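# below is the structure, and that's it, no one-letter string:
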């Protein structure tokens, strides 16, 4: 039998409508996920079309998933970070939402303080347990939307919940109806989707949610949670690990529009950013992130990374103030005592710092040669150089120009004899057995003693 699909404007075979497969034994995909081996990446060579939505955006889980792997933030710290998210997201609200727990007095106070800010974006949402009392709590606190777990892999359904697929689906649907009854928009967190039986459980369950949504007139969001970071984006890769396949299936077979789909990734296999970008490209409007990627185990998709992915894919920042990213990084290190690995892209102290003399020589002539973009303009982070035994005259000259903010005719050339005198001092340091780089404070002190005329106000 065939039917006309108004979304694709094509005739389609109805055998691709999926119903629940209530199996007696769990499907754990043991050929792929043998616990004693690295997970395998299988291909079926089926490809789905890219279909980027009209709008894409970012949501934040810094105060939910991000707080599960570090010391809890104080209320004041949460409000400060919320302010940063608002400023970073810009007037168009590219950072659309952020989510909170609602259980402790501190959680509630933080929610109220952030809501008092009156920002349209990011909208304050919640994450609660799937119970009537929690839904009522969300309602009383003014939440328009809340998320809750609907674990979808047999690892969770059979081995954790000790239920059948049918029992799990019925329980989930009853909880969602309770949320609708109290006027809360549900956001269903499809936990462990990259190990789930996609056409045997995920799509049939999503179809039932679509029916509820159509009956109630209340939008229901689906958050596809790559809980273990197993998602991959390679062309022709097979489910359950295929990010393009998951997004395509939720849109095409379950009938959910892009604006109600969200991707939540983890970085266990270094794929969080790539997977989130693919989710956008294949039809998911929203990607869920945390500041600096802080989250369970290896963390979530770094929010700052997706800010730049957005700019790259859309060709515009759409009003986002990317310099706020540097303020956020400094706040984490200075106020939250959080040590950012120095070579972390965009936020690490050395992400745009060179040590090689040959690179420094090129940057003296044109910083674009070895800098990823204008980091001074976009991140308020001028290029840097770490002084070592390999920095050479060019590296020393570059350090002087950067640290003293010398431009144009004031810039120091590597052939300046004063630079050579500084290099003699540095060479002696390493001849005497030094193995570490020379810090900025040491450089400043050394120049003050050896060639103070290199310092602008000392001339």
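Sure, I can see it. For clarity, every value in this text was computed on a predicted model and none was experimentally measured. Numbering: from 1, shown residues only.
# rest of the way, CA atoms for contacts and neighbours
Noted.
# neighbours of residue 254, how many?
For residue 254, the neighbour count with other C-alpha atoms under 10 Å is 22.
# ditto for residue 411
Around residue 411 there are 16 other residues, counting by other C-alpha under 10 Å.
# below is an additional structure, to be compared with the one above:
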């Protein structure tokens, strides 16, 4: 069994303690050969690490891993176990990979103790953008089933959660909806439907204008209506009336479709 050493709270540990500890472990393990060489898990237990080389140790994530490599540890010997207490978990993971760490410990969809462990879907997305996984990419649509399962378990993914939240790819602004109508790549970070199997969406509000309505019609019926279409104008007049009289909630397709009456 290959041992793994869990360096708890490493981003608050003095390096003059970590160095001799790791070296002693290496000396003890040398007689057992490379197959039983220990792995070292660097833990940012309270999320205090920073993804920059120009900050002091032990808070600098890249410098910690650079120090580990100087001690003779290979990338395959190193893991990173981060937390998101101060919002930097994704950046810290990417910095760790760039500094020579081969394994990231994480979860899916922001789960984990306190504020969560590293969201692996976010790490993988950025690693693809950095040139990793050229031959075979992760299957991101598989997490859509997990989103549904969490909802059934009364632990839903927050609406604003990146990539998989209900509102992650939804706009309520007319200028954005108009951009989606004319050139949808303008208001998408990447090919969301292809990579995630999730749609780009528009919710109708007082700010979404005719462009939002046109987008919804195209999305749900495949029809491109001109702005002066009678059905469109009637539905838009109804929308304006709703919001002029105090409505605060957005209007979804199921509510506006009967008013459009496009059958």
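Looks like it came in fine. What you are looking at is a predicted structure, and each value in this text was computed from that prediction instead of being measured.
# ok, and the closest non-adjacent residue to the equivalent of residue 199 of the second structure over in the first structure?
Aligned by TM-score structural alignment, residue 199 of the second structure pairs with residue 382 of the first structure. Excluding the flanking residues, the one nearest residue 382 of the first structure by C-alpha to C-alpha, 6 or more residues apart in numbering is residue 376, at 4.4 Å.
# quick one: that neighbour is in a strand?
No: looking at residue 376 of the first structure with DSSP: H, G, I helix; E, B strand; the rest coil, it is helix, so not inside a strand.
# from residue 368 of the first structure, how far off is it?
Distance of residue 376 of the first structure to residue 368 of the first structure, computed by C-alpha to C-alpha, to the nearest Å: 12 Å.
# neighbour-wise, which of the two wins?
More neighbours surround residue 368 than the other of residue 376 of the first structure and residue 368, with 14 against 11 (other C-alpha under 10 Å).
# map that one onto the second structure.
Looks like residue 368 of the first structure aligns to residue 185 there (TM-score structural alignment).
# ok, which stretches of the second structure are helices?
15-29, 61-70, 89-98, 120-129, 142-152, 174-183, 192-196, 209-221, 230-244, 253-260 (DSSP state H).
# related to what we said a few turns ago, distance of the match of residue 199 of the second structure relative to residue 356 of the first structure?
With distances taken as C-alpha to C-alpha, residue 382 of the first structure is found 17 Å from residue 356 of the first structure.
# ok, residue 412 of the first structure next?
To residue 356 of the first structure, residue 412 of the first structure is 18 Å away according to C-alpha to C-alpha.
# who's more crowded, these two?
In this view residue 412 of the first structure and residue 356 are compared by other C-alpha under 10 Å, and residue 412 has more residues nearby, 21 against 18.
# now for residue 94 of the second structure: what does it line up with in the first structure?
Using TM-score structural alignment, residue 94 of the second structure pairs with residue 277 in the first structure.
# ok, residue 82 of the second structure next?
That one, residue 82 of the second structure, aligns with residue 265 by TM-score structural alignment.
# and if you look at residue 122 of the second structure?
Under the alignment (TM-score structural alignment), residue 122 of the second structure maps onto residue 305 of the first structure.
# what is the neighbour count of that match?
Other residues within reach of residue 305 of the first structure, judged by other C-alpha under 10 Å, total 20.
# please apply the same query to residue 67 of the second structure.
Based on other C-alpha under 10 Å, the number of other residues close to residue 67 of the second structure is 16.
# what do you get for residue 217 of the first structure?
Per other C-alpha under 10 Å, the neighbour tally for residue 217 of the first structure reads 10.
# same question, residue 201 of the second structure
Count around residue 201 of the second structure with other C-alpha under 10 Å applied: 19.
# and it, how far is that from residue 154 of the second structure?
24 Å.
# with residue 193 of the second structure instead?
Separation of residue 193 of the second structure from residue 154 of the second structure (C-alpha to C-alpha): 26 Å.
# now do residue 76 of the second structure
With C-alpha to C-alpha as the criterion, residue 76 of the second structure and residue 154 of the second structure are 38 Å apart.
# of the two, who's got more company?
Between residue 76 of the second structure and residue 154, counted using other C-alpha under 10 Å, the more crowded position is residue 76 (12 against 9).
# quick one: contacts for that one?
39, 101, 102, 103 (C-alpha atoms under 8 Å, 6 or more residues apart in numbering).
# returning to that earlier point: tell me which of the helices of the second structure sits most buried.
Each of the helices of the second structure was scored by mean neighbour count; the highest is helix 89-98, a mean of 22, by mean count of other C-alpha atoms under 10 Å.
# so how far does that helix sit from its counterpart in the first structure?
Its matched residues in the first structure lie on average 0.2 Å from helix 89-98 of the second structure after superposition (mean C-alpha distance after the TM-score superposition for the first structure).
# which elements pack onto that helix?
Here helix 89-98 of the second structure touches helix 61-70, strand 78-82, strand 118-119, helix 120-129, going by 3 or more C-alpha pairs under 8 Å, 6 or more residues apart in numbering; DSSP states H and E.
# who touches that helix?
For helix 89-98 of the second structure, the surrounding residues in contact (C-alpha under 8 Å, 6+ apart) are 47, 49-52, 61-62, 65, 80, 82-83, 103-104, 117-119, 122-123, 126-127.
# repeat for stretch 346-359 of the first structure
Outside of stretch 346-359 of the first structure, the residues within contact range by C-alpha under 8 Å, 6+ apart are 292, 304-305, 325-326, 329, 340-345, 360, 370-372, 375, 379, 382-388, 390-395.
# residue range for the longest helix seen in the first structure in the second structure?
Longest helix of the first structure, by residue count under DSSP H: helix 165-181. The aligned range for helix 165-181 of the first structure in the second structure is empty, by TM-score structural alignment.
# what is the orientation angle of that helix with helix 203-216?
20 degrees (axes from the mean of the first three to the mean of the last three C-alpha atoms, to 10 degrees).
# show me which residues of stretch 181-197 of the first structure are buried.
183-197 (16 or more other C-alpha atoms under 10 Å).
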